[in-house]
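1. my questions concern the predicted model and sequence given below.
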Amino acid sequence: MTKRIATALLLALALTPGLRADWKSELLSRLGRNPDYGAAWDYLVEEAKKLEPEDRQTAAVLLPFLAAKLGDKDKERDLAAEYFETYRDNDPDFGFLDVYTLRDFLAFWAPWKRSYPLVYDLNLLSYAKGPATGLPASVEVGFELLNEAFFRVSLGPYILEGGHWPRGFHILTIPLHGLFERSDTYEFILDLKSGDIISRKPIRVRVDIADMVAAPAAAPRDILSPESGTPIKAIQEGEISLYVDNKLILKSRKIVAKPTYFTFPLGGPLMPGQKPYLPPPKEDPMSRGVNILDALALAYKAIKDLVAKKPLPPSPPSYQKVSSLSFAYSRTTAEGLSVSARASVSLSPSRAVILKE
């Protein structure tokens, strides 16, 4: 008898998870035709912490919707921005929502997808085919913009650039003058405005200076020998004298040979178009006419060929998206030593936030 009771208890415990409703059903029980948004919010906030990644994305997109239904604008903006910065514009599965909730949610979410100025796929751009030497005045950052927006780029109190960007790929030039004094992180601010949404995206540029070694000393050079890379020119003209005890023993002179010019007479006046080495024409070529139709046909063909062979527009410069850039350069230390160093530039990850009104 005791064994039967124990077996029944174990079977009941095993079936309990299967009988328990999942989180979607629990959430729908608080929504529907007569929703209780407060209860749905409280339940989803706690349940989202225990969900798997796929379900966590579904919960993340529903939380700003519930915050909006509760009238909390700050939470709505923060949660919507967090969703876009984490999942971009990818939508999860909404198939479990009832028709009333789904209709309200789509009406809420559509304006966010049309207007949120998401910046993603941020990378440094490299145009060099070989190792870069010397410090650059700037670097270029490429990124994708989800929706069109007005923008402003600033560093501290200084505004560097501003204007309007359509959606798509863009290149932003980041000045680096004066940023190679030490290893540090510099934060450029990218403000974007789309509709009523103003987001702030920090672009953190990390500069690292390392591998500093003393430069090798220059080898001694004979002052009479020509400098390296200087082409040696042959002596065109000159004189060498050799004296021994103030007596001239040998003398040599080199003189450039001068070309000899000569002329030959030509015949009398030539007719237009006549070559001096050909027999004179039998008739004056200027007295002959050209067929007007042939001239028009030739001009038409020339214009047609010119239009057909219009040169193609120059192709944009090719680049590669990279995570960091390195530059080798030389500098003088405070002790007066010439050293070689390597500077690397990279981007630190950051998320945008929505500015409150």
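-> Perfect, I can see it now. Residues are numbered from 1 along each chain as shown.
2. going by C-alpha atoms from here, please, whenever you check contacts or count neighbours.
-> OK.
3. mind listing what's buried along stretch 166-177?
-> Within stretch 166-177, the residues that count as buried by 16 or more other C-alpha atoms under 10 Å are 174, 176.
4. kindly report the same for stretch 45-63.
-> Neighbour counts over stretch 45-63 (16+ other C-alpha under 10 Å) mark 48, 56-63 as buried.
5. helices of the chain, start to end?
-> In order along the chain, the chain carries the following helices (DSSP state H): 2-19, 23-28, 37-47, 53-69, 73-87, 99-115, 292-308.
6. just the strands in the stretch 251-357 of the chain please.
-> With DSSP state E, counting those that start in this stretch as the criterion, the stretch 251-357 of the chain has strands at 320-322, 324-332, 338-348, 353-354.
7. count the neighbours of P64 for me.
-> Each residue near P64 was counted by other C-alpha atoms under 10 Å, and the total is 27.
8. isn't it up against D74?
-> No: with contacts counted by C-alpha atoms under 8 Å, P64 stays clear of D74, the gap being 9.6 Å.
9. list the residues that contact the residue nearest the centre of the chain.
-> The C-alpha lying nearest the average C-alpha coordinate of the chain belongs to G142 (C-alpha atoms, centre = their mean; 2.5 Å). By C-alpha atoms under 8 Å, 6 or more residues apart in numbering, the contact list for G142 reads 121-125, 169-172, 321.
10. mind checking how far the closest residue to it other than its chain neighbours is from D121?
-> Closest residue in space to G142, ignoring its immediate chain neighbours: I171 at 4.5 Å, by C-alpha to C-alpha, 6 or more residues apart in numbering. Shown here: I171 relative to D121, a distance of 12 Å by C-alpha to C-alpha, to the nearest Å.
11. here's the one I want to compare it with:
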Amino acid sequence: MTEIKKTRLVLLVMLGFFCLAVSARADWKSEINELLKNREYEPALNLLETTLSGLDQAEKQDALALLPFLYFKNNLPAEEKKALIDYFEEFGDAQPLLSFLDFSVFNQALEYWGRWREDFPLVSNLNFLLPASSEDRTIPGVLRLGFDLSADAYYKIQVEGNPLEGGLWTKGAHLIELPLPFYFDQSYSLNVDLYLKTRSITIRKRIVLELGIEKRNVKNRELLVQRQESPPIKNVEGEVAFYIGDTLIYKATKYLQKQIPVKVYIPPPNPPGTKPYLAPDKDQPYFRGVSILDAISAIAGAIKDWKKKPPAKMPASFVKRPEISFSFTSLENQEIRTDVSIKLRPVKAEPLPY
């Protein structure tokens, strides 16, 4: 056999295996459908697990939606919860189609997913919330984390393992307020853990706050803020610092002197009835009287206005930002400017056994 014939034979064999693999991937839906119609759940699960890695994105949603259903049918709760997290983390709250299933199987799968879409605590649309009136690169007073929750859930928040708050969240938009970290010497990260518990599942969703710190020299001294004729703040009454290991995270200082004294000249008041550089008014208001009818009318109008319902308070307007950036200059060393950027990095949720 010549080399050319050997090469052709190898190519034909490889092409045959490729065609078999393609046809197997194309027929996985019909094969699984037949197995499920016959209630052969374990072979259906084995077939789906071996086929899943070779599927394209168009078929992946149906496969990932069917996987937890098959774990449920095979009584594998731990694997079922992990598969549910995989689906919700990748496709959100989207309803799987599963249109290839037989009607008898489709009803069961539809009921299964309807229950989980109501009871899975999916955290989505995570952003920083900044007041719309705040200017760019303004140092925030607190860090506001806004997100949407897909189901009612009991919650607990921990920052680096330390409990912050807990309670019950209803389905909808929510807000977490965290104090702005005080440590800006070098880049680091903080772990914010959300523990969410519903009737059917408990998960931990970690949100990593990545703080990027960059220090640089400011060459133009004219741009620096100079405080003249103001003595430095002294008389420290107390100081509290929070460390994790050797890293300073938060720091609070209480001073006896709360404000920097500033000398401001306040001119004496103008003579009654006059304004600067204007002649005195001949008709002085404190020499005029008010008629009784005008007074009664004014009182009646005030009572009428008082009985009106107060206007509804407008909710605070916020803008969503995936990142916060600001800069500041230390009063002790004004030649050094610190640029700070804070980013959000959500981590894939993990199921908990309780």
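-> All right, it came through fine. Please read all numbers here as calculations on a predicted model, not as lab measurements.
12. quick one: TM-score?
-> Here the TM-score for the pair of chains, by TM-score structural alignment, normalised by the length of structure 2, is 0.68; 283 aligned residues with a C-alpha RMSD of 4.1 Å.
13. rewinding a little: mind listing the shared neighbours of I171 and D121 of structure 1?
-> Contacts common to I171 of structure 1 and D121, judged by C-alpha under 8 Å, 6+ apart, are 142-143.
14. to which residue of structure 2 is the residue nearest to the centre of structure 1 aligned?
-> In structure 2, G142 of structure 1 lines up with G146, judged by TM-score structural alignment.
15. mean shift of the longest strand along structure 2 relative to structure 1?
-> For structure 2, the strand that runs over the most residues, judged by DSSP state E, is strand 202-217. When structure 1 is superposed, strand 202-217 of structure 2 averages 1.1 Å from its matched positions, counting by mean C-alpha distance after the TM-score superposition for structure 1.
16. what does that strand contact?
-> Under the criterion C-alpha under 8 Å, 6+ apart, residues 123, 184-197, 335-354 lie in contact with strand 202-217 of structure 2.
17. beyond that strand, next helix or strand please.
-> Next helix or strand after strand 202-217 of structure 2 toward the C-terminus (DSSP states H and E): strand 236-244.
18. how about that following strand, aligned to which bit of structure 1?
-> Against structure 1, strand 236-244 of structure 2 falls on no residues (TM-score structural alignment).
19. by contact count, what packs against that strand?
-> Strand 236-244 of structure 2 sits against strand 247-255, with contacts defined as 3 or more C-alpha pairs under 8 Å, 6 or more residues apart in numbering; DSSP states H and E.
20. what about the strand it packs on, distance to the chain center?
-> 25 Å (C-alpha atoms, centre = their mean, to the nearest Å).
21. in it, what counts as buried?
-> Neighbour-count burial for strand 247-255 of structure 2, counted by 16+ other C-alpha under 10 Å, picks out I249.
22. just stretch 177-194 of structure 1 next, same as before
-> Across stretch 177-194 of structure 1, burial judged by 16+ other C-alpha under 10 Å covers 180, 185-194.
23. including distance to L9 of structure 1, could the residues you listed go into JSON lines?
-> Formatted as JSON lines, the buried residues of stretch 177-194 of structure 1 follow (distance: C-alpha to C-alpha, whole Å):
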{"residue": "F180", "distance to L9 of structure 1": "71"}
{"residue": "T185", "distance to L9 of structure 1": "62"}
{"residue": "Y186", "distance to L9 of structure 1": "63"}
{"residue": "E187", "distance to L9 of structure 1": "62"}
{"residue": "F188", "distance to L9 of structure 1": "63"}
{"residue": "I189", "distance to L9 of structure 1": "62"}
{"residue": "L190", "distance to L9 of structure 1": "62"}
{"residue": "D191", "distance to L9 of structure 1": "61"}
{"residue": "L192", "distance to L9 of structure 1": "61"}
{"residue": "K193", "distance to L9 of structure 1": "61"}
{"residue": "S194", "distance to L9 of structure 1": "60"}
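24. of all the residues you listed, which comes closest to L242 of structure 1?
-> Nearest to L242 of structure 1 among the buried residues of stretch 177-194 of structure 1: F180, at 60.1 Å, using C-alpha to C-alpha.
25. residue in structure 2 paired with that closest one?
-> So, by TM-score structural alignment, F180 of structure 1 is matched to F184.
26. on that earlier part again, quick check: buried residues in the longest strand of structure 2?
-> Of the residues in strand 202-217 of structure 2, 202-213, 215 count as buried by neighbour count, 16+ other C-alpha under 10 Å.
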